[in-house]
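[1] Give me coordinates for this.
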Amino acid sequence: MRILVTGATGFIGGAVVDALLARGHVPVPAVRDVAAAKRRWPQLDAVACDFMRDTDAATWRPRLIGIDAVVNAVGILRESRGASFDALHSATPRALFAACAEAGVARVVQVSALGADAQAASRYHLSKREADDALLALPLRATIIQPSVVFAPEGASAGTFLAMASLPLLALPGGGVQTLAPVHLDDVVEAIVRALASDSPPTRLEAVGPHCLRMRDYLAGLRRQLGGGRQLVLPVPMPLVRLASHGMARLPGSIVDPETIAMLERGNCAPPGPFAAFLGRAPRPVDAFLPPSAVPAVRTRAKLRWLLPMLRVALALVFVVTALLSFGLYPVEASRALLVRTGLTGTAADLALHGGAALDLALGLAFLGPLRLRRAAYLGAALLILGYTAVITFALPELWLHPFGPVLKNLPILALLWLLHELDR
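    This next block holds a predicted model:
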């Protein structure tokens, strides 16, 4: 079959394309970034689309020529500038499904979400439900796949859970008693492929793992697979979590806001029987999520997700506090006395002192900025440290032998800057 896959460069959509290729089908990725799809699948002909704009069925009809089935795997957890629930989850999918009915493309699989039901309250779930209901009202052989939390080592949410599992100490909302039924990506993708091939697929299928777990137990299961010992969990009172979520919603890249906290509290479980029956076997349990051969690499990535930010913040504090000390927290006359020994006096000394402090402050703050700015700051800081070290070596060589090692400490800082430049993504 020729199968149009929307969201093909995303987490679930990309896995669907790979699975269809492995089974001899011809997937047609429908994506906003055609070049990215071509790099991943050079043998496929990708179709350009924009879910924020393509809200009319007429836009989709030409893309469905020669198409036998459609998989819609477009989804976002939180809105951002240029990505709204209404367009991505509701308006554009409804236009796509209407175009399928008009073009005679009878097989459609919609990747929705567990919780997009009559009890839905969040805009995320409500927008998913609008598209689900519109699809089932059309004369199509349609299946709504509703996954719980989907796991694969390369997934964004899985990466967050793995990082949390690798921490020695973890603060969890309400102590982590919220429930979920984690399901492996491979099982979700197999269900999608089976639904496409079935002559009588289910109209709705809740894709869940074999067990409904508390969040803290899910994390404990991941931690066991990573080879970690016992983890200390600190409960954070839910009223405080709800209050903090309003502030977290304003942080760039944050997945936490009042709605996601409400969805967490609602829970994300369903009976596993129907999903297991459709697969013809039990879905993979959490304790089998990671193959042993992948554990070392996954464990390293999980730890780097929190070690690298911690390292960034530590270096930022070094530079910011150094700047504040140079601006006057450390006696200015003592700083000037050191500069005299390097040949700087008067206005030149003041310019060097305060200019260097301003540069330290700018670099420290840049360490906390976006990636491109951070990587430039790492190089700038390394050059600054090398410059300082050269001046000290010629003008104040005795500092190399100081028992507190003020110059020797530049060596590990340079190594850390290099590490961040290479690994901070």
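
[2] make it CA atoms for all contacts and neighbour counts henceforth
    OK.

[3] Show me where the stretch 301-425 of the chain has its strands.
    In the stretch 301-425 of the chain, no strands are found when defined by DSSP state E, counting those that start in this stretch.

[4] give me the number of residues near residue 205?
    For residue 205, the neighbour count with other CA atoms under 10 Å is 21.

[5] cool, the one 5 residues further on as well?
    Applying other CA under 10 Å, we find 20 other residues in the vicinity of residue 210.

[6] and the gap between the residue nearest to it when sequence neighbours are not counted and residue 148?
    Using CA to CA, 6 or more residues apart in numbering and skipping residues adjacent in sequence, the residue nearest residue 210 is residue 272, 5.5 Å away. With distances taken as CA to CA, to the nearest Å, residue 272 is found 11 Å from residue 148.

[7] quick one, which of these two is more surrounded?
    Set residue 272 next to residue 148 and count neighbours by other CA under 10 Å: residue 148 wins out with 24 against 18.

[8] does that one really touch residue 185, like I thought?
    No - in this structure residue 148 lies outside contact range of residue 185 using CA atoms under 8 Å: 10.4 Å.

[9] To compare with the earlier structure, here is another sequence to fold:
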Amino acid sequence: MRVFVTGASGWIGSAAVDELLARGHEVVGAARSDASAARLERQGATVRRTDLDDLDGLRAGALEADAVIHLANKHDWSNPAESARAERAAVETFTAALAGSGKPFLLAAGVAGLAQGRPSTEADRTDARGPQAPRGGTENLALDAVPQVASVSLRFAPTVHGEGDHGFIAEIARAARERGFAGYIGDGTNEWAAVHRSDAGRAVALGLDGAPAGTALHVVAERGVSTRSIAEAIGRGLGVPVRSVAAEDAERAFGWISRFWGLDMRAESADTHRLLGWTPTGPTLRDDLEAGRYTR
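    Okay, here's the model as predicted:
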């Protein structure tokens, strides 16, 4: 298939592009910079110069492809409303372009907020709806469009880890360097699901080939790792003390990441493993932490 991928040069996207190409797909990657375009060309992908604000470019990419995988997001934590607006507009553009075509549409989502007091499952549905919701409510927007649009939700673990990660765990490690201690909120028993980047990229490609319309996939290898154990590993790696931070002091200690660091984001993924025949083989989050991936 000819697959149009947004976020193709990003952390997860670049791993997914390698997997898609290895499975014989032709990849057209969205790129907004010369550096991103060059990286995609080195991987063997075709480049379309566009970004999330270029709705005409996104529409054309979808119409010219056999499938769309939407992984891009502005991730502007200083202006989450703008990130949500751009995400909503992009997904509205894709669903309109793909309606009635039967072309697969896979979009990035997450496991946060799906369940309270238990690990979330693939059967859970988010309450996030409408333009003002997190991610612009796009998971429900896409799944509600089935069967007119062959939508599949890719719910990634909150940490997609590995060498070179600049996401949430890297931000926690950065805060520890700056403040001289590695912290967790409260008793640190809240847990985060995790998946290695290589396994995430493979799951995306398998999802394109094997997930029916309307499916929510949990791209999760470990159902949960406690935030206290993560902080302890960062503390060992940096040689700094580890301490609990009260909820009311969390923003001062961790910055914007505090709004997520205190959440419990456990997730099951057995149904996804069975459906896709996906068995994660990459390092665990603990492996990457103990190897110094975030503290060198």
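
[10] The residue nearest to residue 210 of structure 1 -> structure 2?
    By TM-score structural alignment, residue 272 of structure 1 lines up with residue 269 in structure 2.

[11] Can you give me the end-to-end span of stretch 136-156 of structure 2?
    Start-to-end, stretch 136-156 of structure 2 (CA to CA) is 17 Å.

[12] Quickly list what's touching both of residue 272 and residue 148 of structure 1.
    206, 207, 208 (CA atoms under 8 Å, 6 or more residues apart in numbering).

[13] re earlier: next one: the residue nearest to residue 210 of structure 1 from residue 413 of structure 1, what distance?
    51 Å.

[14] What is the burial count for the nearest residue to residue 282 of structure 1 once chain neighbours are set aside?
    Using CA to CA, 6+ apart and skipping residues adjacent in sequence, the residue nearest residue 282 of structure 1 is residue 276, 4.8 Å away. Using other CA under 10 Å, residue 276 of structure 1 is surrounded by 19 other residues.

[15] Is it correct that residue 276 of structure 1 falls within a strand?
    No - counting by DSSP: H, G, I helix; E, B strand; the rest coil, residue 276 of structure 1 is located in no strand; its state is helix.

[16] That one against residue 270, yeah?
    No - if you go by CA under 8 Å, residue 276 of structure 1 and residue 270 don't touch, sitting 11.9 Å apart.

[17] Quick one: map residue 99 of structure 2 onto structure 1.
    Per TM-score structural alignment, residue 99 of structure 2 is aligned with residue 101.

[18] need the contact list for that match.
    138, 139, 140.

[19] gap between it and residue 69 of structure 1?
    Going from residue 101 of structure 1 to residue 69 of structure 1 by CA to CA gives 11 Å.

[20] Kindly report the same for residue 6 of structure 1.
    According to CA to CA, residue 6 of structure 1 and residue 69 of structure 1 sit 11 Å apart.

[21] who has more neighbours, the two?
    residue 6 (29 against 23).

[22] That one corresponds to which position in structure 2?
    Checking TM-score structural alignment: residue 6 of structure 1 goes with residue 6.

[23] So which bits of the longest helix anywhere in structure 1 are buried?
    Looking across structure 1 with DSSP state H, the single longest helix is helix 295-324. Buried residues in helix 295-324 of structure 1, counted by 16 or more other CA atoms under 10 Å: 298-299, 301-305, 308, 311-312, 315-317, 319-324.

[24] repeat for stretch 93-102 of structure 1
    Those would be 93, 94, 95, 96, 97, 98, 99, 100, 101, for stretch 93-102 of structure 1 by 16+ other CA under 10 Å.

[25] How about stretch 6-24 of structure 2?
    Quick answer for stretch 6-24 of structure 2 (16+ other CA under 10 Å): 6-21.

[26] what's in contact with that stretch?
    1, 5, 26-27, 29-31, 36-37, 39-40, 43-45, 51, 69-73, 160, 165, 197-198, 200-202, 204-205.

[27] These, buried ones only, as a PyMOL selection?
    To isolate the buried members of those in PyMOL, using 16+ other CA under 10 Å:
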select buried, resi 5+26+27+29+30+31+36+37+39+40+45+51+69+70+71+72+73+160+165+197+198+200+201+202+204+205
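
[28] average gap between the particular helix or strand that has residue 3 of structure 1 in it and structure 2?
    Taking DSSP states H and E as the definition, residue 3 of structure 1 sits inside strand 2-6. Comparison of strand 2-6 of structure 1 with structure 2 after fitting gives an average deviation of 0.4 Å (mean CA distance after the TM-score superposition for structure 1).

[29] Report the distance from that strand to the chain centre.
    25 Å (CA atoms, centre = their mean, to the nearest Å).
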